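A.B. asks: Just to be clear, the model below is a prediction. Sequence and coordinates:
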Amino acid sequence: MTSFTAVVMAAGQGTRMKSATPKVLHEICGRPMVAWPVAAAQEAGAERVVVVTSPSVDLAAALPEGTRTAVQPQADGTGGAVLAALPETAPGVPVVVLSGDVPLVSASAIEELVTAHLGANAAATMATTLLDDPSGYGRVVRDAVGHVERVVETKAPGDATPEQLEIREINTGIYCFDHAALTDALPQVGTENAQGERYLPDVLTLLRDQGLIVAAHVVEDSALTFGINDRVQLADVTAIAQRRIHERHMRNGVTIVDPAGTYIDATVTIGQDTTIEPGTTLKGATTVGSGATIKQSYVVDTAVGDGVSVGPFAYLRPGTELQANSKVGTFVEVKNSNIGEGTKVPHLSYIGDADVGPASNLGAATITANYDSKSKTKSRTTIGANVKTSVDTTLVSPVSLGDGAYTAAGSVVTNDVPAGALAVARARQRNIEGYADRD
């Protein structure tokens, strides 16, 4: 991999989102928008990744580990953003400029841009793409040898000639610069325009006027360069990102029965020969092993082992671990618990803050009462191996059931149960004759 620095511009206000949340912090498939280009740059081998922020927004919590930040003191345009980042860039290596609201750019596209830039011996290389309908975009005009002569804006009638309007190649706003050339030219960019901003494309004009090469590299997949300005575009880009996540898993040997009815975050890992049934949502740092089946369930930050069966209508919450060949069935909720190998929680149960050994079977409506409202504390429940709880058992934590223990139906267990014992914790039944005939 060729070394380079990536600068991600993320200081824009994003007013068209009409949101109290900064635009670049809106999530796409479980990952903040701004983290997508950062992750792509890191995967492409960036020596440094610098995210440019505004003084009023702290993006640190949304950024992958190792990301640097630079503050753009005032909203003075794309040129001002890159100028703020320059002190954090690595001297002597190319600078790739990305946008925090263009999340689909891939590691391979970044690598190809840097390679093309170096191969052209260019001072700057503009990433371009071809659109069937380029209306409203600046057209890239090339010279006789194929280098960029200029970008013609088309926002108003008369901005471009009829011949220029026929050009389908547009500027994507993604660039690669020679570090020394950028450092020399960028401070020369002025703010003599209606917005009083520094425009990064003006650097290209300066470099061209100095007789330096400004190259263009065509990104074949135009979707990689889609930007987000409002929630309609957010939904459009999210749909593309989700489809690509599905395709990646399916090509790695996962069966997704109905991709249109399945939602998988970018951070989820799934082993081969696992089947994801319709109506399933996998979120956060969820890991699913091989040969598992997940049916119409909602799974968050959970580890699912090999050969596990989940659902339908299960809810697995953060901190849950399902060991190999275990089962969590219909209308079962599990939170912050370890379910042992081969153990079954078939239906209608809540298991929270519990450790369950292997080969146990928790009957319908088994509940761990793990919260003490007086002390406002949570305690854990320990259930051994080969334990059998009967229907409608409540385990009031902290409580422990030894290996091979049983509970009787309808029991509220408040004391530890020894190994191999049967716990019966319910009132003795009595029948009141004639009750229905009372006035």
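C.D. replies: In hand now; what should we look at?

A.B. asks: alpha carbons only for contacts and neighbour counts from here, please
C.D. replies: Noted.

A.B. asks: show me where the chain has helices.
C.D. replies: In the chain, the helices defined using DSSP state H lie at 35-43, 77-85, 107-119, 162-165, 179-185, 201-209, 231-251.

A.B. asks: Relative to residue 95, which of those helices is closest?
C.D. replies: helix 179-185 (5.9 Å; C-alpha to C-alpha).

A.B. asks: Identify each buried residue in that closest one, please.
C.D. replies: Neighbour-count burial for helix 179-185, counted by 16 or more other C-alpha atoms under 10 Å, picks out 179, 181-183, 185.

A.B. asks: same thing with stretch 425-432?
C.D. replies: Neighbour counts over stretch 425-432 (16+ other C-alpha under 10 Å) mark residue 425 as buried.

A.B. asks: Check what contacts that stretch and list those residues.
C.D. replies: Stretch 425-432 is contacted from outside by 408, 410-413, using C-alpha atoms under 8 Å, 6 or more residues apart in numbering.

A.B. asks: cool, stretch 307-316 as well?
C.D. replies: Contacts of stretch 307-316 (C-alpha under 8 Å, 6+ apart): 289-300, 302, 322-335.

A.B. asks: can you list contacts of the longest strand belonging to the chain?
C.D. replies: Longest strand of the chain, by residue count under DSSP state E: strand 169-177. Contacts with strand 169-177, where a contact means C-alpha under 8 Å, 6+ apart, come from 94-99, 113-114, 117, 122-131, 134, 137-140, 151, 225.

A.B. asks: Buried residues in stretch 9-19, which are they?
C.D. replies: 9-12, 14, 17.

A.B. asks: for comparison:
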Amino acid sequence: MKNSVAAIVLAAGKGSRMKSKKSKVLHTILGKPMLEYIYDVLDQSNAEKIVTVVGHQKEQIIDKFQNRSQFVTQDEQLGTGHAVMQGEEKFKNYSGHVLILCGDTPLLTSGTINSLIKHHIEGGYQGTILTALQQDPTGYGRVIRGADKNVISVVEQKDATEEQKNIKEVNTGIFIFQSKILFELLHKIQNNNAQGEYYLPDVLKVMLENSLEVGAMQMKDSTEMIGINDRVMLHDAQKAMQKAINLAWMKKGVTIIDPDSTYIDPTCQISQDVTIHPMTFIKGNTVIEEGAELGPNTTVVDSEIGENTSVVQSSVQSSKLKSGIQIGPYTHIRPNCEVADSVKLGNFVEVKNAKIGTQSKAAHLTYLGDCTIEENVNIGCGTITANYDGKQKHHTLIKKGAFIGSNSNLIAPITVGEQGFVAAGSTVTKDVPSDSLVIARGKEVVRKNWIKK
């Protein structure tokens, strides 16, 4: 227990500058709520226990993350020190170390936190602060060091002198303390400051007054400390994360034509020699195999894209595409589709809850819903599987080698047998036997000179 690490996450603020009915820490960056990034970091740092301090809109946070943290409530916003006090009961019998993190710092990495933990424990400190250099430190607490370069205090912006305001080393709001010392000294800090609040950094002052060891580690990349207070900062954080993710994939052998207009969620997996064109969004738990080509103007969500498959100006959702497939432009693959090797789905084709066999094709202007299409089937332009009768969805089965002529309506439930041929313009309501031609058109009637009459 001595060297174990737990965490308190501060997420009780109102976030009024976000101007939103949604809790600030639930606003998303590349598909994930910003608070989830903090929990992911703590998981990678082997945090034994996580306690989140909530307040404003707490129900939203608890409902979303009830399986990832314990929760305590800060009913009054009386400062960061007061917020941490709310978690004291959760650490009553805990003798390890407690990380203090903010729920609105989604760029923080596990590498930085693990370095902080190591610095703190190996240094034998009772408390350690994570600091950063900021060219414009406005708004941040300044880290004051003595002649020996050790930290002697942290001064909030509103309480700082003009000389102190010129200091560029700032408090990131991230700390680690020996648990028992933290909660003992929290009761000794006071709120005699400009805001009338209990500041967590004041614990460091009390520690120094009691000759306890205080450490400090300066983070390598100050971008990680960015806290999100409004939509502009949310945008800035997303751009920073987008840049880092795209750069990492390019270093692994992925070609990204325009990184500034390419958005890849951190949960995606991409193989080498994939090419991604501008204005492409890759979201959720998507997996893209070697040689695939996506975009431009393409969205792929929670899907698998096989080797050498091309998706151009199209949307793919919760589906599996095998290898050598041509998708698009303007194709919409809706959830629960499985598309086999060498299939072609072209202009303005919509597919939903469908299985499509090897080398089958639907080149344009087609709806294929609730159907199974076996291999080597040709689907003509304007074909519709009419799957809904107003109450229930019904299935269409088109067996291998069938040919569906243009502008055909297949009224489900229906089966087209092997090598079955549906003539263009047919509305088919009965099963088509194998090796048969079906013509289901209204009788053509010509009335000469009708217009003149």
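C.D. replies: Right, received. Where do you want to start? Predicted model, so just to flag it, every value in this text is computed and none were measured.

A.B. asks: Mind putting the helices of structure 1 into JSON lines with distance to residue 401 of structure 1?
C.D. replies: Listed next are the helices of structure 1 as JSON lines, based on distance: least, C-alpha to C-alpha, whole Å:
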{"stretch": "helix 35-43", "distance to residue 401 of structure 1": "45"}
{"stretch": "helix 77-85", "distance to residue 401 of structure 1": "59"}
{"stretch": "helix 107-119", "distance to residue 401 of structure 1": "51"}
{"stretch": "helix 162-165", "distance to residue 401 of structure 1": "77"}
{"stretch": "helix 179-185", "distance to residue 401 of structure 1": "66"}
{"stretch": "helix 201-209", "distance to residue 401 of structure 1": "69"}
{"stretch": "helix 231-251", "distance to residue 401 of structure 1": "40"}
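
A.B. asks: and of those, who's closest to residue 382 of structure 1?
C.D. replies: helix 231-251 (35.6 Å).

A.B. asks: compared with structure 2, how much does the closest one deviate?
C.D. replies: With mean C-alpha distance after the TM-score superposition for structure 1, helix 231-251 of structure 1 departs from structure 2 by a mean of 1.1 Å once superposed.

A.B. asks: Output the contacting helices and strands for that helix.
C.D. replies: Helix 231-251 of structure 1 sits against strand 27-28, strand 263-264, with contacts defined as 3 or more C-alpha pairs under 8 Å, 6 or more residues apart in numbering; DSSP states H and E.

A.B. asks: What residues of that helix count as buried?
C.D. replies: Those would be 234, 237-238, 241-243, 245-246, 249-250, for helix 231-251 of structure 1 by 16+ other C-alpha under 10 Å.

A.B. asks: try stretch 211-222 of structure 2
C.D. replies: With the criterion 16+ other C-alpha under 10 Å, stretch 211-222 of structure 2 contains buried residues 213-219, 222.

A.B. asks: OK, contacts around residue 154 of structure 2?
C.D. replies: Residues near residue 154 of structure 2 by C-alpha under 8 Å, 6+ apart: 141-144, 171, 201-202, 204-205.

A.B. asks: which of those line up with contacts in structure 1?
C.D. replies: Among these, the ones whose aligned partners also touch in structure 1 (both residues aligned by TM-score structural alignment, their matches' C-alpha atoms under 8 Å) are 141-144, 171.

A.B. asks: Reformat the residues you listed as CSV; add distance to residue 59 of structure 2 and neighbour count.
C.D. replies: As requested, those are exported to CSV (distance: C-alpha to C-alpha, whole Å; neighbours: other C-alpha atoms under 10 Å):
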residue, distance to residue 59 of structure 2, neighbour count
141, 30, 26
142, 34, 27
143, 35, 26
144, 38, 18
171, 30, 25
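
A.B. asks: What is the nearest of those residues to residue 41 of structure 2?
C.D. replies: Distances from residue 41 of structure 2 to these, taken by C-alpha to C-alpha, are shortest for residue 171, at 19.5 Å.
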